[in-house]
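> Predicted model and sequence below, questions to follow.
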Amino acid sequence: MIYITRRERFCAAHKLHREDWSEEKNEAVFGYCSNPNWHGHNYELYVTVKGTVNPETGFLIDLKLMKSIINTEVIDKMDHKNINLDVDFMQGKMASTEIIAMEIFHVLKPHFEKENVQLHSVKLYETENNSVEYFGD
């Protein structure tokens, strides 16, 4: 078994907010992350796949293909967007780093399975000090 990780970056806005809570409760729970005017991050996304090397190519997966899958399915949809409003796979979901990472994993998994590799993990840095890593259900 071999593992390959690809890093991509995107910038996006979001806010943490529950419609069924008062503004006071949202602020008490989420702090400045519930700012009604939104806030943004420069995210770093690490996608790791695993499997066996193809003896004909010497590759687990062509890295150009891996980049294309990640960019088409995630980066193009999230970069310079509002995660709460613009990202199809985040509609109706809390835009926490935890849930964003989980949803990215669910979006990418079938695309890598088609290429006969297994999605191992998605690691998402929201800041240089805060990250989430998700390994699937």
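The structure has been received and is ready for your questions.
> CA atoms for contacts and neighbours, from now on please.
OK.
> For the lengthiest helix in the chain, give me every contacting residue.
Ranked by residue count, the top helix of the chain under DSSP state H comes out as helix 97-113. With C-alpha atoms under 8 Å, 6 or more residues apart in numbering as the test, helix 97-113 has contacts from 49, 69-70, 73-74, 89-90, 93, 118-119, 121-124, 126, 131-136.
> for comparison:
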Amino acid sequence: MKVAVYRQEHFNAAHRLFNPEWDEATNEKVFGKCSYPNYHGHNYDLVIKVTGIPDKTTGFVMDMKVLSDLIKTSVIAKFDHKNLNLDTEEFKSLNPTAENIAIVIYNILRPQISDDLDVQVRLYETPRNFVDYPANG
């Protein structure tokens, strides 16, 4: 019997959605205000879902303190109060859409969590816009 546990964290970051192969007009048509050259910011809410069978000894799927520390050191410290396009290696050549940010966060965390546990990233860019990766997690 599997159980899902969740840890929610928060970070603030700026970004610009922009395809350098397109001209400004095309970028504005596709990305709207999100393509403006002076960037814009979001208050991101991040929810990490870990699913597995509770340990017989501890009763934990995963120690939530360990999960919290992992998120803070591997994700929050890297992205909080940063310009994702300018200040992070991950988005130097990757458009920092909510979808891509979720995939990057998953790829950072997945190798650090036991293989017998399933991991899913939910990233809220706004209270009404959010993404899940993987989508079937």
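Perfect, I can see it now. For clarity, every value in this text was computed on a predicted model and none was experimentally measured.
> For the residue of the first structure positioned farthest from its centre, pull up the helix or strand it's in.
The outermost residue of the first structure relative to its centre, with distances by C-alpha atoms, centre = their mean, is residue 56 at 31.7 Å. Under the assignment given by DSSP states H and E, residue 56 of the first structure is not contained in any helix or strand.
> Now do it against residue 1 of the first structure, distance only.
16 Å (C-alpha to C-alpha, to the nearest Å).
> re earlier: okay, and which of the contacts of helix 97-113 of the first structure map to strands?
Taking DSSP state E, the ones among these that sit in strands are 49, 118-119, 121-124, 131-134.
> what's the distance between residue 117 of the second structure and residue 99 of the second structure?
Residue 117 of the second structure is 22 Å from residue 99 of the second structure, by C-alpha to C-alpha.
> Next one: the nearest residue in space to residue 28 of the second structure that is not next to it in sequence from residue 13 of the second structure, what distance?
On the basis of C-alpha to C-alpha, 6 or more residues apart in numbering, the spatially nearest residue to residue 28 of the second structure that is not a chain neighbour turns out to be residue 35, at 5.7 Å. Separation of residue 35 of the second structure from residue 13 of the second structure (C-alpha to C-alpha): 15 Å.
> higher neighbour count, these two?
For residue 35 of the second structure versus residue 13, neighbours defined as other C-alpha atoms under 10 Å are more numerous around residue 35 (21 against 16).
> Now do the same contact list for that one.
Taking C-alpha under 8 Å, 6+ apart as the test, what residue 35 of the second structure contacts is 16-18, 27-28.
> switch to 10 Å and redo it
15-19, 24-29 (C-alpha atoms under 10 Å, 6 or more residues apart in numbering).
> ditto for residue 49 of the second structure
4-8, 67, 117-122, 137.
> Ignoring the adjacent residues along the chain, who's closest to it?
Using C-alpha to C-alpha, 6+ apart, the closest residue to residue 49 of the second structure is residue 6 (4.5 Å).
> sorry, back to before: the ones in strands among the contacts of helix 97-113 of the first structure into TSV, with extra columns for distance to residue 79 of the first structure and neighbour count?
TSV is the format used below for those (distance: C-alpha to C-alpha, whole Å; neighbours: other C-alpha atoms under 10 Å):
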residue	distance to residue 79 of the first structure	neighbour count
49	22	21
118	25	18
119	22	23
121	20	21
122	17	25
123	17	23
124	14	25
131	18	16
132	19	17
133	20	18
134	20	19
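> Thank you, goodbye.
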